[in-house]
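[1] Here is the input, now give the coordinates:
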Amino acid sequence: MVEITNDESNYGAKIIVVGVGGAGNNVVNRMIEDGIQGVEYICVNTDSQQLKKCKCSTCIQIGEKLTKGRGAGGNPEVGRNSAEESRETLTEAIKEAEMVFVTCGMGGGTGTGAAPVIAQIAKEMNILTVAVVSKPFKHEGDVRMTQAMDGIATLKENVDTMIVIPNEKLREICDKKARFPEVLKMADSVLRQGVQGITDIINKMGDINLDFEDVCTVMRDKGIAHIGIGRATGDDSCMQAVQMAIASPLLETNIEGADNIILHFSGDLGFDDTINASNYVKEIVGADTNVIFGEVYDDSEPDTCSVTIIATGIKNSPDAAVVASPAQTIKPQAGLGFLNMGGTARKPQPAAPSAQPGAQTRPQPAYRPQAQTGKPAAPAQGQQNPMGYRSPKQNQTPDNGSSILIPEWISRQNNN
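    Here you go, the predicted structure:
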């Protein structure tokens, strides 16, 4: 058994992010590289060589007797048995936590098998337990996808809330000439963004503050969740950011039909703009949805707004309608050099729901910008969307130079 004592500290609720297996370990490393504060980190793996690459101060090698540090060989049963062998050590590592994130890539051996055991340990101690996991690419094969879906089903029974990110959807936003390591790094970044979106809400104090109990209300025993993050600069930045957060193409969920929502604004916020954006969300989810509102005012970036939406208790299907919103578009170029290029901002579009024939969906409210007086405002610029929002037109596979949205978290890859 390999364990290193953690000496990191945080303020408020004690939050631990547990990265399980190779993908989970990579998520933890990226969060540490990005300087995410207010959380503690644990890397868990059956592969001792992989743990040597981890940057956190607590690493746990599970299944030392079973695997001898050589990994699970893609077998979830080995991953599960390894976690059971090390159950006592895992329990000790997370017992003081108030919230535990379990993050991993599903389909392999360690993450698929061990993550449900770790989540079960946390849940049995009444720790708020949230899983942020990814499904494999289709080209990885039916066996791996079947293992992933079985693992997701098992994990769902042992967590309060789960966010599932299909890696296959990355193909819709990646340049066709992107190299494989670059795409894998993007997949890790999406998982990292899902975790960070929640931890930032808890750890950042605001004028209208959201605390840990608010998060518990929305996320305890709620099943599948949607998390969306949008960021925009310019006129109507609050509305643009909230529309981006609603409609991420990297998820198979949306907020329609949710029972509970956290709606968190941060940035240079106008009072009316924030209220209009909040009402827009309420029109989509309906009067029966519990919406918890938070705000952090920060004028360090003028006319810029960031929005995080967490929706739980979702009853609709992955194919239910989402809301159209503006997006930053650029022409695809060779390689990934185009990621740092500028783009053309587009004006907000009316809602354009799309659903399978016969599906029951609530009518989507159309966006109506406030009447302007005086000199007409310049077109909004600088829209960014870490979770990868694209408009319905962009949801089609890019072909022969069609426009493609490049999310902010992808554009940072060239700088890392």
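[2] make it CA atoms for all contacts and neighbour counts henceforth
    Will do.
[3] tell me which element residue 283 falls in.
    If you go by DSSP states H and E, residue 283 is part of helix 271-285.
[4] packing partners for the host helix or strand of residue 189?
    If you go by DSSP H and E, residue 189 is part of helix 180-203. Packing contacts for helix 180-203, counted by 3 or more CA pairs under 8 Å, 6 or more residues apart in numbering; DSSP states H and E, involve helix 21-33, strand 128-135, strand 161-166, strand 223-233, helix 408-411.
[5] Tabulate the ones you listed in a markdown table, adding columns for mean neighbour count.
    As requested, these are exported to a markdown table (neighbours: other CA atoms under 10 Å):
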| stretch | mean neighbour count |
| --- | --- |
| helix 21-33 | 24 |
| strand 128-135 | 27 |
| strand 161-166 | 24 |
| strand 223-233 | 27 |
| helix 408-411 | 20 |
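[6] Residue 188 is nearest to which of the ones you listed?
    Ranking the helices and strands packed on helix 180-203 by proximity to residue 188 (CA to CA) places helix 21-33 first, at 5.5 Å.
[7] Show residues contacting the closest one.
    By CA atoms under 8 Å, 6 or more residues apart in numbering, the residues outside helix 21-33 that reach it are 17-19, 41-46, 50-51, 54-56, 103-105, 109-111, 188-189, 191-192, 196.
[8] where do the strands sit along the stretch 1-150 of the chain?
    For the stretch 1-150 of the chain, the strands defined by DSSP state E, counting those that start in this stretch cover 15-20, 40-45, 59-61, 99-105, 128-135.
[9] Number of residues surrounding residue 18?
    Residue 18: 28 surrounding residues under other CA atoms under 10 Å.
[10] That one against residue 100, yeah?
    Yes: between residue 18 and residue 100 there is a contact under CA atoms under 8 Å: 7.1 Å.
[11] ok, now how distant is residue 236 from residue 280?
    13 Å (CA to CA, to the nearest Å).
[12] do residue 145 as well
    Separation of residue 145 from residue 280 (CA to CA): 37 Å.
[13] and if you look at residue 155?
    Going from residue 155 to residue 280 by CA to CA gives 33 Å.
[14] Please say which of residue 236 and residue 280 ends up with more neighbours.
    Between residue 236 and residue 280, counting by other CA under 10 Å, residue 236 is the more crowded of the two (23 against 19).
[15] Quick check, that one in contact with residue 273.
    Yes: judged on CA under 8 Å, residue 236 makes contact with residue 273 at a distance of 6.8 Å.
[16] Now the second one, please; I'll put the structures next to each other:
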Amino acid sequence: MANSEYKSRLDDTSKFAHKPLEETAEPIIIKAIGVGGGGNNAVDHMYETGIKNVSYVNINTDAQALRNSCVPQTLVIGNGLGAGNDPEVARQVAEEAEDKIRALFDDDTKMVFITAGMGGGTGTGAAPVIARIARELDLLTIGIVTIPFLFEGPKKIMKALGGADEMSKYVDALLVINNERLTDIYPDLDIINGFAKADDTLTTAARSISELITSVGHINVDFNDVNTTLRSGGSAIISTGFGEGQNRVANAIEDALKSPLLKNRDIMGSKKLLFNLYFSPEADEKFQMSEVDELTSFVTTLGGDVDVIWGLSFDNSLGNQVKITVLAAGFDVSLESEEDDLLQKRTRGLGQKRGGGRLPDPVRPARNSTSGYDEDRFKKEYGQKATDYKESKDRTRYIVLNPDQFDDDDVIDILEKYPTATRDKKIVERVRNAVGTMRHADSADGKPSDNNPRINFLG
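    Below is the predicted model:
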């Protein structure tokens, strides 16, 4: 879209009365569904913020967990005793409850957010089933999932990534939040507020969409525009930012896109972009035509073939601030490491497209393994931290001593000579050989020698 078109459309806004945003009395078409413990927490957090024009459902295999939810509508799948941390169990009980899940959408829902923590049982196994059902009902389906902290280990991480991959088969757009980023971006926050930052991603996305499609704009953006942008979009960012002072539009865009929990997402290859700009006509600092250039600069960074939809709304509560809501879709779905070259990412391509059609017939989720270790994938998702983790794990060999070794000078000398942090596999073998020699010497001297290893290495 050319600069002149932006400016001409802004000129046209002079014919509108400068009135605040008006909320319509349209039916509630957005539904947020939390699946499993992590997903339930996120939806509870969203519900407590009081976002209007959204309905809420929590689904779990654990009936006790749902009794603690503040969301009015809940659904227990299975016998209510949990999934035992087994995604396959959760998948099966979700499929058995398919009629009940379909009934959740017997209302005006047109768009559904499905959120889950990946790596456990219920979220990993059941969320893809719920996403499939929503897609078969031709609902715009957005997945928001978290993957574990690094300390939770490669096995759980690979299970989580397998669940996210399965989820991506059935959603129109997927947002993946790496919990490890919490420790990087918010190291000084207490743990409760730290987790709330991850939950805010769902809250911000739903609030942004709700405002877009339920408020009257002056260059209007409606649900069909949202649907066009996100339908079969692959990966996506849905965010809102605020800006003030000099370059306030650029500042608002930066605020919307910085999304620290999604910061490795490179949207430079986006194929679809929707943004809505809000400002106050009553502000002391009037919105100037020259500020449109900041919008143009942003759009041109995305490449020449991006499809742009945009809107303009007045909001007198902003004062001298401006607000922008950004929906971008169709960029690289992988979480690249910080060291990746930007040019490589721009030219890598967008991966396989699913196509724009609905699933014509019920399709059962593929029963792929979610636990097989893939070192390259592990490093790709967690960057340098994954490399450091593996090197540390390779070095670390913890030792368990028998009681009679606590005051054994030979054993103590070995432990002091080879501290835990420096024990690689070769050193461990040397220590074991030394222990074997000591044990043999004990036997040769006529001293009793047990059949148990003198030193037991773990790790």
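[17] What are the contacting residues of the helix holding residue 189 of structure 1?
    The contact list for helix 180-203 of structure 1 (CA under 8 Å, 6+ apart) reads 11-13, 15, 23-24, 26-28, 30-31, 36, 38-39, 101, 103, 132-134, 163, 165, 167, 170, 174, 210-212, 215, 227, 229, 264, 308, 310, 386-387, 409-410, 413.
[18] With stretch 213-225 of structure 1 instead?
    Outside stretch 213-225 of structure 1, the residues that touch it by CA under 8 Å, 6+ apart are 128-130, 156, 159-164, 202, 253, 260-262, 292, 310-314.
[19] Structure 2: matching residues for that stretch?
    Mapping stretch 213-225 of structure 1 onto structure 2 (TM-score structural alignment) gives residues 224-236.
[20] For the matching stretch, measure first residue to last.
    Stretch 224-236 of structure 2 has an end-to-end distance of 17 Å (CA to CA).
[21] buried residues in that stretch?
    Using 16 or more other CA atoms under 10 Å as the test for burial, stretch 224-236 of structure 2 gives 225, 226, 227, 228, 229, 230, 231, 232, 233, 234, 235, 236.
[22] Setting aside sequence neighbours, what's the nearest residue to the last one?
    By the measure of CA to CA, 6 or more residues apart in numbering, the closest residue to residue 236 of structure 2 outside its immediate chain neighbours is residue 329, 4.3 Å from it.
[23] Need the counterpart of residue 193 of structure 1 in structure 2.
    Alignment note (TM-score structural alignment): residue 193 of structure 1 maps to residue 204 of structure 2.
[24] count of residues packed around that match?
    Around residue 204 of structure 2 there are 18 other residues, counting by other CA under 10 Å.
[25] quick one: it from residue 45 of structure 2, how far?
    11 Å.
[26] same deal with residue 130 of structure 2?
    Plainly put, residue 130 of structure 2 is 21 Å away from residue 45 of structure 2 if you go by CA to CA.
[27] can you check residue 170 of structure 2 too?
    From residue 170 of structure 2 to residue 45 of structure 2 the distance is 25 Å (CA to CA).
[28] returning to what we had before: just give me the mean distance for the helix holding residue 283 of structure 1 relative to structure 2.
    With mean CA distance after the TM-score superposition for structure 1, helix 271-285 of structure 1 departs from structure 2 by a mean of 2.2 Å once superposed.
[29] Tell me the helix or strand right after that helix.
    Next in sequence after helix 271-285 of structure 1, counting helices and strands by DSSP H and E, comes strand 290-297.
[30] between whichever helix or strand comes after that next one and helix 271-285, how many degrees?
    Sequence-wise, the next helix or strand downstream of strand 290-297 of structure 1 (DSSP H and E) is strand 304-312. Put simply, strand 304-312 of structure 1 runs at 30 degrees to helix 271-285, going by axes from the mean of the first three to the mean of the last three CA atoms, to 10 degrees.
[31] whereabouts in structure 2 does the next helix or strand along the chain from strand 304-312 of structure 1 align?
    The helix or strand immediately downstream of strand 304-312 of structure 1 is strand 329-330, counting by DSSP H and E. Strand 329-330 of structure 1 corresponds to no residues in structure 2, going by TM-score structural alignment.
[32] I figured residue 228 of structure 1 hits residue 252, correct?
    No: if you go by CA under 8 Å, residue 228 of structure 1 and residue 252 don't touch, sitting 11.4 Å apart.
[33] nearest spatial neighbour of residue 128 of structure 2, skipping sequence neighbours?
    Excluding the flanking residues, the one nearest residue 128 of structure 2 by CA to CA, 6+ apart is residue 167, at 4.6 Å.
[34] which position in structure 1 aligns with the one you found?
    In structure 1, residue 167 of structure 2 lines up with residue 155, judged by TM-score structural alignment.
[35] ok, and its match, which helix or strand is that part of?
    Assigned by DSSP H and E, residue 155 of structure 1 belongs to helix 142-156.
[36] That helix versus strand 161-166: what angle between them?
    160 degrees.
[37] Kindly state which residue of structure 2 is aligned to residue 408 of structure 1.
    For residue 408 of structure 1, the aligned position in structure 2 is a gap, per TM-score structural alignment.
[38] what do you get for residue 305 of structure 1?
    Matched to structure 2 by TM-score structural alignment, residue 305 of structure 1 sits across from residue 322.
[39] Quick check: the gap between that match and residue 438 of structure 2.
    Plainly put, residue 322 of structure 2 is 76 Å away from residue 438 of structure 2 if you go by CA to CA.
[40] Sweet, I'm off.
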